[in-house]
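[1] Sequence isn't available, so here's the structure alone:
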């Protein structure tokens, strides 16, 4: 049985991840601004309503970990925000909103988890093919895709900084997955992979991928819009 933290569990991939880990017998801390009743009612899931970009909410997480768990076996940074606008229409507030969740939220949560991550633990960041250098890029996603590139570099850096402690950091750069966020970015597009299917892949990678990889960016894609 593992202790696993997952962000962005109110819908889509994060919601499916929380259920799949919990149904397999693992203890899950589900972090999101809104909490589905199904997760609240699961015996293996603890839920916190938090905004990862605020110091007060980070304190909630620290208090839970220090009083409930003695260690964290894995963290899955799944939460994400997206603004779909032409670059000329993007404001500083738009960029700040996206970066607060997609970059600062990842950094903040990782920082408070470090003292509880033992040798053999695994931190997985869900990025996007849009954040991969040289990949196909799409108009309207300047804030989102650049933020996903930022967390790739952050994960690579942390893998080096904490390798002596035996904490693995890896990134899964996803292609098209049928979620509400995909529909916001590409209305009408039908992805070949469901949230449930990709959650199954992420679950397995979280539990076993650190045996084979550290500081790696794995491209998980069969299709782009």
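    Cool, got the structure. These numbers were taken from a predicted model, which means no experiment stands behind them. Residues are numbered from 1 along each chain as shown.

[2] From here on, just use CA atoms for contacts and neighbour counts.
    Fine.

[3] Enumerate every residue touching residue 140.
    Neighbouring residues of residue 140 by CA atoms under 8 Å, 6 or more residues apart in numbering: 83, 84, 85, 86, 87.

[4] and the gap between it and residue 12?
    22 Å (CA to CA, to the nearest Å).

[5] before we move on, the earlier item: mind putting the contacts of residue 140 in CSV, secondary structure included?
    Below are those laid out as CSV (DSSP: H, G, I helix; E, B strand; the rest coil):
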residue, secondary structure
83, coil
84, coil
85, coil
86, coil
87, helix
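
[6] what number of residues lie near residue 134?
    8 (other CA atoms under 10 Å).

[7] Same question for it, what's its three-state structure.
    Three-state call for residue 134 (three-state DSSP): coil.

[8] In addition, the following structure is provided for comparison:
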């Protein structure tokens, strides 16, 4: 049984992942701003944890709870993401800051605060976007979101280098189009070839086994544009 921390579990890919990990017999610590959706599942192997990744105190409280339940974390999946589509000429810096607080600083802080719990070949998987990959197709209005997703790609590479002499592995998955609420907001009317459940299945398997083959790597998980 693995002890797995996942952020952004109230809907979409994160929600599907926690159910699949639970079905496999693993212990899941499910972090989201609103934990009610997860709580309603009433799964014995899932701890719903209300956590705002923009709030250092909230992150610390979540980590304290995890520490009260386990002495190790085998897998961390930084899945939570805040989306923003806004024309650059109409940029609201406060909105941009909100995106970075969740998508970058939240990843940075939670990973940092869990360091002492990572043991025995732990695997940190961060979910990025094809929009954050250098040279990929870009779309107007996504300057804040896509640049934040680029930041966590570089962060992953840096952490893998810094901890290369340990058993800790860091990898990042840049996802293409997945049928989620976020996709509908970004590209109304677009039908993705991959469902949230299907993508969750891929990430679950990668989180459990990918560290045996990859460290510090960006994997592009996409079969379409956008």
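    Structure received. Only a predicted model underlies this, so the values are computations on that prediction, with no experimental measurement involved.

[9] Going by residue numbers, what spans are strands in structure 1?
    In structure 1, the strands defined using DSSP state E lie at 3-7, 27-32, 45-49, 74-77, 122-128, 168-174, 217-220.

[10] Any chance of JSON lines for those strands, columns distance to residue 192 of structure 1 and mean neighbour count?
    Putting the strands of structure 1 into JSON lines (distance: least, CA to CA, whole Å; neighbours: other CA atoms under 10 Å) gives the following:
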{"stretch": "strand 3-7", "distance to residue 192 of structure 1": "24", "mean neighbour count": "24"}
{"stretch": "strand 27-32", "distance to residue 192 of structure 1": "26", "mean neighbour count": "25"}
{"stretch": "strand 45-49", "distance to residue 192 of structure 1": "29", "mean neighbour count": "19"}
{"stretch": "strand 74-77", "distance to residue 192 of structure 1": "23", "mean neighbour count": "25"}
{"stretch": "strand 122-128", "distance to residue 192 of structure 1": "16", "mean neighbour count": "26"}
{"stretch": "strand 168-174", "distance to residue 192 of structure 1": "12", "mean neighbour count": "25"}
{"stretch": "strand 217-220", "distance to residue 192 of structure 1": "12", "mean neighbour count": "17"}
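
[11] between the ones you listed, which one is nearest to residue 99 of structure 1?
    strand 122-128 (12.8 Å; CA to CA).

[12] In space, what's closest to residue 170 of structure 2 - neighbours in sequence excluded?
    residue 124 (4.8 Å; CA to CA, 6 or more residues apart in numbering).

[13] Double-check the one you found against residue 173; I have them as touching.
    No: counting by CA atoms under 8 Å, residue 124 of structure 2 does not reach residue 173; the two are 10.9 Å apart.

[14] Next, the contact list for the spatially most central residue of structure 2, please.
    Nearest to the geometric centre of structure 2 sits residue 79, at 1.5 Å (CA atoms, centre = their mean). Counting by CA under 8 Å, 6+ apart, residue 79 of structure 2 makes contact with 6, 7, 8, 9, 14, 126, 127.

[15] so how far is residue 177 of structure 2 from it?
    From residue 79 of structure 2 over to residue 177 of structure 2 the distance is 15 Å, taken as CA to CA.

[16] can you check residue 33 of structure 2 too?
    For residue 33 of structure 2 relative to residue 177 of structure 2 (CA to CA), the value is 24 Å.
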